[in-house]
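Participant: Sequence unavailable; structure follows:
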């Protein structure tokens, strides 16, 4: 097991803010629509849809809302078409930021993302300009309050299923996997009836940037707030050491 890690809150900060405003339901609704159109309405035969349903339930989305979203996407061939887009750029003091969006209007989304960077004193860069600073990993978080298994036993189950590491944090265990092993490890834990607080493939910074200027911190938070307020934005990753 490794020592304390900093990345657990990087993406979840946004999701908690979104959940407080109910925006997460809009985000998940779009993801359900895309998953159904790409792979069908049966989660048993659509891994992506199954992942999104798990995410919806983790965010307390009602089952009937999930089912309505699936049925609507399956029966509405003429509905709005969404597509995934990604932006990379720099915030204050060279902080690296990756923005993933799901949009029906790429011009609108690009303008909004560019505006968020500019107002925070940063700029959008070219594709690949900062993503090389991150590693794509599966990350499974287990809340210690919901879990009473010995951590060594948990580590053994995870490693045997293909996990790379387990971080023992103050209030949780964080299991890391290669992206291609994520589903296998997740299913192994679920088979053991281990409750998962969250499970997703995410982007983890290789190094972190400290912001010492109050102005830089203010500008960085301004960029994050503007991105959080944009309905098209699905995920934001960064390497600021908060």
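Facilitator: Received the coordinates, thanks. Model, not experiment: these values are computed from the prediction.
Participant: rest of the way, CA atoms for contacts and neighbours
Facilitator: Noted.
Participant: Excluding chain neighbours, what is closest to residue 61?
Facilitator: Excluding the flanking residues, the one nearest residue 61 by CA to CA, 6 or more residues apart in numbering is residue 25, at 6.8 Å.
Participant: Can you give me the separation between the one you found and residue 229?
Facilitator: Separation of residue 25 from residue 229 (CA to CA, to the nearest Å): 14 Å.
Participant: who has more neighbours, those two?
Facilitator: residue 25 (19 against 15; other CA atoms under 10 Å).
Participant: List the buried residues of the helix or strand in which that one is found.
Facilitator: Applying DSSP states H and E as the criterion places residue 25 in helix 23-39. The neighbour-count check on helix 23-39 (16 or more other CA atoms under 10 Å) flags 23-25, 27-37 as buried.
Participant: ok, now stretch 135-144?
Facilitator: 137-144.
Participant: so where do the helices sit in the chain?
Facilitator: 8-21, 23-39, 47-58, 63-75, 106-119, 151-161, 182-191, 214-228 (DSSP state H).
Participant: tilt between the second one and helix 63-75?
Facilitator: Inter-element angle recorded for helix 23-39 and helix 63-75: 40 degrees (by axes from the mean of the first three to the mean of the last three CA atoms, to 10 degrees).
Participant: adding another structure so you can compare the two:
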């Protein structure tokens, strides 16, 4: 299946993020704080922090917010130990779903995620039940505009170490290995390229097409999960109906 399905899903997700900007900033702030706790407050020596900052910028998080998140991190997380936990399961129509969380209370988070699956016709599974249907990759999305030359961008990306470059309907999609993500992103950033999305992602190798009725139910499940403060990322292999969310 073409990469268009990926971008359609990303674009759809981005629209929801625009509507929930404050909550997105809070989640990214949490990600920045964990990165600072793990590797220090200097982005130059902390690649996880650099990646979190890039994600923040791609989501239009103001520089002042990013700076404050870094400054607050050590104090805020002094007595809180967040743990990364990944849940897997199936949504309606057998859509594969991976939910990545940062939590200080595993029991609460597991209960919340299980409830979201159950409420909308899905079920939470065991570790590994759907992750084999995804590849962990660096994903960089650059929206098309007249100032960007496709061939030039492709050469920049491939020269920097990208694995793949594709031109979708209204964006360019750059895929990297997880290990090369930071260096490719930084090389493009140095050339003045702005990103609609830049993060390590779980990219589906196959997709499950939804009809309108199933899509409505599935979207409600994803919204419930993304509204949870413990949830950092939700990845899935749903292909929404044509024109969905426009």
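Facilitator: Looks like it came in fine. Computed from a predicted model, the values in this text were never measured in an experiment.
Participant: care to give me the TM-score?
Facilitator: Aligned and superposed, the two chains score 0.90 in TM-score terms (TM-score structural alignment, normalised by the length of structure 1); 239 aligned residues with a CA RMSD of 2.0 Å.
Participant: what's the most buried one of the helices of structure 1?
Facilitator: helix 23-39 (a mean of 20; mean count of other CA atoms under 10 Å).
Participant: residue in structure 2 matching residue 224 of structure 1?
Facilitator: In structure 2, residue 224 of structure 1 lines up with residue 222, judged by TM-score structural alignment.
Participant: ok, now how distant is its match from residue 238 of structure 2?
Facilitator: 11 Å.
Participant: can you check residue 163 of structure 2 too?
Facilitator: Applying CA to CA to residue 163 of structure 2 and residue 238 of structure 2 gives a distance of 24 Å.
Participant: Of those two, give the one with the bigger neighbour count.
Facilitator: Legend: neighbour count by other CA under 10 Å for residue 163 of structure 2 and residue 238, higher for residue 238 (25 against 17).
Participant: which one in structure 1 is aligned with that one?
Facilitator: Looks like residue 238 of structure 2 aligns to residue 240 there (TM-score structural alignment).
Participant: The closest residue to that match other than its chain neighbours: how many residues sit nearby?
Facilitator: In space, and not counting its chain neighbours, residue 240 of structure 1 is closest to residue 209: 4.9 Å by CA to CA, 6+ apart. Using other CA under 10 Å, the number of residues around residue 209 of structure 1 comes to 16.
Participant: Residue 209 of structure 1 pairs with which position in structure 2?
Facilitator: Correspondence of residue 209 of structure 1 to structure 2, assessed by TM-score structural alignment: residue 208.
Participant: For that match, give me its contacts.
Facilitator: 93-95, 237-239 (CA atoms under 8 Å, 6 or more residues apart in numbering).
Participant: and if you look at residue 58 of structure 2?
Facilitator: Counting by CA under 8 Å, 6+ apart, residue 58 of structure 2 has contacts 194-198.
Participant: how close does it get to residue 33 of structure 2?
Facilitator: For residue 58 of structure 2 relative to residue 33 of structure 2 (CA to CA), the value is 18 Å.
Participant: Could you do residue 12 of structure 2 as well?
Facilitator: 27 Å.
Participant: so who does the nearest residue to residue 183 of structure 2 once chain neighbours are set aside touch?
Facilitator: Closest residue in space to residue 183 of structure 2, ignoring its immediate chain neighbours: residue 160 at 7.1 Å, by CA to CA, 6+ apart. Counting by CA under 8 Å, 6+ apart, residue 160 of structure 2 makes contact with 183-184, 187.
Participant: Report all helices and strands that the longest strand along structure 1 contacts.
Facilitator: For structure 1, the longest strand by residue count, based on DSSP state E, is strand 134-143. Contacts defined by 3 or more CA pairs under 8 Å, 6 or more residues apart in numbering; DSSP states H and E place strand 134-143 of structure 1 against strand 172-177, helix 182-191, strand 198-205.
Participant: change it to 10 Å
Facilitator: helix 8-21, strand 96-103, strand 165-168, strand 172-177, helix 182-191, strand 198-205 (3 or more CA pairs under 10 Å, 6 or more residues apart in numbering; DSSP states H and E).
Participant: Export these as a markdown table, with columns for distance to residue 130 of structure 1.
Facilitator: Shown next, in a markdown table, are these (distance: least, CA to CA, whole Å):
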| stretch | distance to residue 130 of structure 1 |
| --- | --- |
| helix 8-21 | 16 |
| strand 96-103 | 6 |
| strand 165-168 | 25 |
| strand 172-177 | 21 |
| helix 182-191 | 24 |
| strand 198-205 | 10 |
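Participant: Of the ones you listed, which is nearest residue 234 of structure 1?
Facilitator: Closest of these to residue 234 of structure 1 is strand 96-103, at 4.9 Å (criterion: CA to CA).
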